[in-house]
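Q: Model the structure of this input:
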Amino acid sequence: MSRIGKRPVAIPSGVTADINDKTLSVKGPKGTLSMGLSDNVTYTVEDGAISIKPANDSKAAKAFWGMQRTLVANLVEGVTDGFTKTLVIKGVGYRAQAQGKTLKLQLGYSHDVDLPVPEGLEVKTPDQTTVEISGIDKQAVGQFAAEIRRWRKPEPYKGKGIAYRGEFIFRKEGKKK
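A: Below is the predicted model:
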């Protein structure tokens, strides 16, 4: 029994949800998102909420139930508030700069790393060591943040690298004499 799946997803005012041809479309003030629906779960839009229930008593249907409810909740939250991830760059000479639809990173390599910003995302650099990624699709925001972080993961000895804001980096003691 899924405790997450039992709760219906509330639809705030100004947001509409429609189910057509195995697709759920959610439209709100920030844009429109859609998601393919699973056969293992039934979806109903009624009384200002989206309810998700397993289609049968199979193990697969029960496994999908809570996950699908969370994906629907992410669609609703994305079109109302949006999602933001903040990366912090630590290291001497490491810096980032947003230039239109390109993010330029200087991470100690012999060349600059130029990353094209995916469609639907917005990247801001309030200062040279902070990168803010925002958009309505939670998966796209997280994926682009992970791709940026991949270039210099935080290392445990000096703490240099690209980390999420608020992430704890386990520090190790260096070599002893």
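Q: When you work out contacts or count neighbours from here on, use the C-alpha atoms and nothing else.
A: Will do.
Q: tell me what the helix ranked longest in the chain is packed against?
A: Counting by DSSP state H, the longest helix found in the chain is helix 59-80. If contacts are counted by 3 or more C-alpha pairs under 8 Å, 6 or more residues apart in numbering; DSSP states H and E, helix 59-80 sits against helix 3-6, strand 9-10, strand 23-28, strand 31-36, strand 41-46, strand 49-54.
Q: Here is the second sequence; please produce its structure so I can put it next to the first one:
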Amino acid sequence: DPIDGAFWAGPPFPSSLWNSAMAGRKPGTPYVAPDVADGRLFRFASHTKPAGGPDGWGSMRLMFLQYSSDPIVFYQPSSLWRAPTWMREPPAADVSPDLRFMPVVTQFQLALDMAIALSAPSGHGHSYYAHDYIGPWLAVTAPDGWTKDDTARLMARCDKDAQHGCRNG
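A: Presented below is the predicted three-dimensional model:
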């Protein structure tokens, strides 16, 4: 195999690989935090769904970290005339229960949300916390000799603010 795995944070909605994974979503699992088949190839993590560990993967590991309120991930062009898939399910924890579909209006709102996605409060929209990358990274890479103490040290070094990474030194 050319690669052992890959990890995407905030995958953009037109991604063919992300769409392929989403097409395999198990019935009854949330659109914004799906389970796919037996989890041997594709897995999803979010601020409300842990990545799981390194066990149970196949020979290739593909992980997506996505916040349920990220318009870059969940935009659907058909929202011009039809409610997006995620709006046809109970709202996720960081999506207002008052949000309602209105043709054309919802499309405009989602387009505006994409334009300002990085200005969302940290941990929402497309503003990913650095520490939210750690669990998915560990699930995909399974570093030899890595311990829970190593994870705790890394988590302590990573900002609680979005887009700022982890402190060195």
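Q: Superposed, what's their TM-score?
A: With the length set by TM-score structural alignment, normalised by the length of the second structure, the two chains reach a TM-score of 0.26; 83 aligned residues with a C-alpha RMSD of 5.6 Å.
Q: Please work out which of the helices and strands packed on helix 59-80 of the first structure is packed deepest.
A: strand 49-54 (a mean of 20; mean count of other C-alpha atoms under 10 Å).
Q: residues in contact with residue 130 of the first structure?
A: Counting by C-alpha atoms under 8 Å, 6 or more residues apart in numbering, residue 130 of the first structure makes contact with 86-89, 96.
Q: Neighbour count, secondary structure and distance to residue 51 of the first structure added to the residues you listed, as CSV?
A: Compiled in CSV, the contacts of residue 130 of the first structure are given as follows (neighbours: other C-alpha atoms under 10 Å; DSSP: H, G, I helix; E, B strand; the rest coil; distance: C-alpha to C-alpha, whole Å):
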residue, neighbour count, secondary structure, distance to residue 51 of the first structure
86, 17, strand, 32
87, 21, strand, 35
88, 20, strand, 38
89, 26, strand, 41
96, 24, strand, 43
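Q: between those residues, which is closest to residue 3 of the first structure?
A: Nearest to residue 3 of the first structure among the contacts of residue 130 of the first structure is residue 86, at 30.3 Å by C-alpha to C-alpha.
Q: Test my guess that the closest one contacts residue 133.
A: Yes. Under the criterion of C-alpha atoms under 8 Å, residue 86 of the first structure makes contact with residue 133 at 6.3 Å.
Q: what residues do the two have in common as contacts?
A: Counting by C-alpha under 8 Å, 6+ apart, nothing touches both residue 86 of the first structure and residue 133.
Q: Dump the contacts of residue 130 of the first structure to TSV, plus distance to residue 23 of the first structure.
A: Listed next are those as TSV, based on distance: C-alpha to C-alpha, whole Å:
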residue	distance to residue 23 of the first structure
86	31
87	33
88	37
89	39
96	38
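Q: buried set for the longest helix of the first structure?
A: 61-62, 64-66, 68-69, 72-80 (16 or more other C-alpha atoms under 10 Å).
Q: Now do that helix against strand 41-46, angle only.
A: 40 degrees (axes from the mean of the first three to the mean of the last three C-alpha atoms, to 10 degrees).
Q: what inclination does helix 59-80 of the first structure have with respect to strand 31-36?
A: 170 degrees.
Q: hmm, back to that, okay, among the contacts of residue 130 of the first structure, which ones form the most distant pair?
A: Farthest pair in the contacts of residue 130 of the first structure, by C-alpha to C-alpha: 86 and 96, 12.5 Å.
Q: what touches both of these two?
A: Shared contacts of residue 86 of the first structure and residue 96, counting by C-alpha under 8 Å, 6+ apart, come down to 130-131.
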